[in-house]
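Chemist: make a model of this:
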Amino acid sequence: MSWVDVLFEPFQFEFMLRAYGATVLAAVVCALLSCWLVLIGWSLMGDAVSHAVLPGVVLAYFFGAPFAIGALVFGLLAVALIGLIRDTSRVKEDAAIGIVFTTLFALGLVLVSVIPSQTDLGHIIFGNILGVSDADLLQIAILAVIAMAVLLIKRRDLTLYAFDPAHAFAIGLRPRLLGALLLGVLALTSVVALQVIGVVLVVAMLIIPGATAYLLTDRFGRMLWIAPLLGALAAVVGITLSYYLDAASGALVVLTQGAIFAVVYLFSPTQGVVPRLVSRVRRPVSAAR
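Modeler: Okay, the predicted model is just below:
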């Protein structure tokens, strides 16, 4: 068997093809959204929503409803509760986020432990990439397309909101409505990703690609291309490594994203640590001459 046969061996199995498809879809939509989350500074909000959907998923399984509906309801509930606590008390937003997402996540863990189910609900916590069915893949594809369509159609308004909410309001846009729309897409995107890598690691896919792209370019339009490409690359590499190493698929996808970020952080031409250190060393030498 040649090295080419070994390299393409995972693509011979249907369950691996479904895993590649689901993970790439989830990675692309998460990476696209992560550009706005990084720009606005909503990393904690992404963490909150991605964890808060757990009880909704468990309850949806219990009542026989599509888990996407339960997750979306609890994602929006988490956003509403965070806003309520922030606006009606002295508690600041970061504390409100911590209170809401930890409480709802704990509620989800309790429900997982007490609700009988023929489905292993632990997969929602840690992901089940290799167990994705055709129906799951179809659901992920539909939700991903909806989320990406909303982001791309409203990208100009959302970008203006991210850079300057006051200017957005001055030209007739409604910043609160745009913020609510972005949070709704965040809840929907969390639903897309949680089945692939689980609730625990969703936040990584929602932050790392955007942060990596942010170090590679100063133009937001380019970020919207770079982040999804990096997310898709990490998805393919991570799933392939999990096949050969017989290791956790979701964790390897996130680990690959982290490795890409580390390389960019160190060697990015304009923002990398190493190029900046080299330029600082060269300046005194040039001045001495």
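
Chemist: use CA for all of it now, contacts and neighbours both
Modeler: Noted.

Chemist: where does Leu137 sit: helix, strand or coil?
Modeler: Secondary structure, DSSP: H, G, I helix; E, B strand; the rest coil: Leu137 is helix.

Chemist: please provide the structure for the following sequence as well, for comparison with the first:
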Amino acid sequence: MDANILMQALSFDFVQNALFAGVLISIAAGIIGSLVVVNRLTFLAGGIAHSSYGGIGLAIFLGIPILFGATLFAVLTAVFIAFITQYNKTRIDSIIGMMWALGMAVGIIFVDLTPGYNVDLMSYLFGSIIAVSNEDILYMLVLDCLVILLVTIFYKEILAVSYDSEFAKLRGISVRFFYTLILILAALCVVAAIRVVGLILVIALLTIPTYLAEFFASRLSTMMIISSLFALFFTISGLLISYFYDISSGASIIIVGVVTLFIVKVIKR
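Modeler: Modelled structure (predicted):
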């Protein structure tokens, strides 16, 4: 890539916003992705991600900020899933599948009912990091601060719940509370990442960096840091590829992640 072309690209505000968004979402994805993978919540996070489309459709229908609608829907879904899975673990897959489909269906119906809507829904399905707004960046910044603050304060409790919930319960730690907290943080991270990679690909951004980090880390805190660095590498590389070759940024980011995972696995073997 020509250095002059790269410097010219960096002079554009939308490219600067995209880079800033990439850094911010990588931090959240690395930390929350580690918790999602360690607690084996990937499928649950996927259900939350697709359910949030209902909030996007509702926001478009009511004319309210899309981020607000998606966040509200995602958090409510996370709380509902946490409640259900705590009391009825025999049908978790069926419940998540139902919420997955219901959220998508509700979103589609609300969009269909909205007269003359002109929102680019593809950017929410597959991501468009170049189109992030100042509002999106502020959301990601607040999310990063919240995630870092909560994980720092409750690190020992989260660690105990993630690796041995029975031991944590015996130590008097509220497993239900921290389980719900992890799902709510995952929901917020999903909403933030939708603008970057889209809700279809958001789970890949949460899981691939952590899968890679597991090769190099034996502690949860180290895994979070390495995972964030991998996520940052994926987002920046994918952004540059999408800019220079005029292809989808979300897909580019995930392809870089998958290729990196494949290379690391081959080298490790």
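
Chemist: what helix or strand is the nearest residue to Trp36 of the first structure once chain neighbours are set aside on?
Modeler: Leaving aside its sequence neighbours, Trp36 of the first structure sits nearest to Ala162 (Cα to Cα, 6 or more residues apart in numbering; 6.8 Å). Using DSSP states H and E, Ala162 of the first structure sits in helix 155-163.

Chemist: and that helix, how far from the second structure on average?
Modeler: When the second structure is superposed, helix 155-163 of the first structure averages 1.1 Å from its matched positions, counting by mean Cα distance after the TM-score superposition for the first structure.

Chemist: so where is that helix in the second structure?
Modeler: Using TM-score structural alignment, helix 155-163 of the first structure lines up with residues 155-163 of the second structure.

Chemist: buried residues of that stretch, list them for me.
Modeler: Across stretch 155-163 of the second structure, burial judged by 16 or more other Cα atoms under 10 Å covers 157-162.

Chemist: still on that earlier bit, which helices and strands sit right next to the helix holding Ala162 of the first structure?
Modeler: On a contact count with 3 or more Cα pairs under 8 Å, 6 or more residues apart in numbering; DSSP states H and E, helix 155-163 of the first structure meets helix 14-40, helix 165-170, helix 175-216.

Chemist: so which of those helices gets nearest Asp134 of the first structure?
Modeler: Minimum separation from Asp134 of the first structure across these (Cα to Cα) falls at helix 14-40, 7.3 Å.

Chemist: would you check the span in the second structure matched by the closest one?
Modeler: Under TM-score structural alignment, the match for helix 14-40 of the first structure is residues 13-39.

Chemist: could you check how far that stretch is from the centre of its chain?
Modeler: Chain-centre distance of stretch 13-39 of the second structure: 8 Å, with Cα atoms, centre = their mean, to the nearest Å.

Chemist: and the residue nearest to Trp36 of the first structure, how close does it get to Val53 of the first structure?
Modeler: Look at Ala162 of the first structure and Val53 of the first structure: by Cα to Cα, to the nearest Å, they are 25 Å apart.

Chemist: and Pro284 of the first structure, by the same measure?
Modeler: Taken as Cα to Cα, the span from Pro284 of the first structure to Val53 of the first structure is 54 Å.

Chemist: show me which of those two is the more surrounded one.
Modeler: For Pro284 of the first structure versus Val53, neighbours defined as other Cα atoms under 10 Å are more numerous around Val53 (32 against 10).

Chemist: number of nearby residues for the nearest residue to the more buried one once chain neighbours are set aside?
Modeler: For Val53 of the first structure, ignoring the flanking residues on the chain, the nearest one in space by Cα to Cα, 6+ apart is Ala71 at 4.5 Å. The number of residues packed around Ala71 of the first structure, counting by other Cα under 10 Å, is 29.
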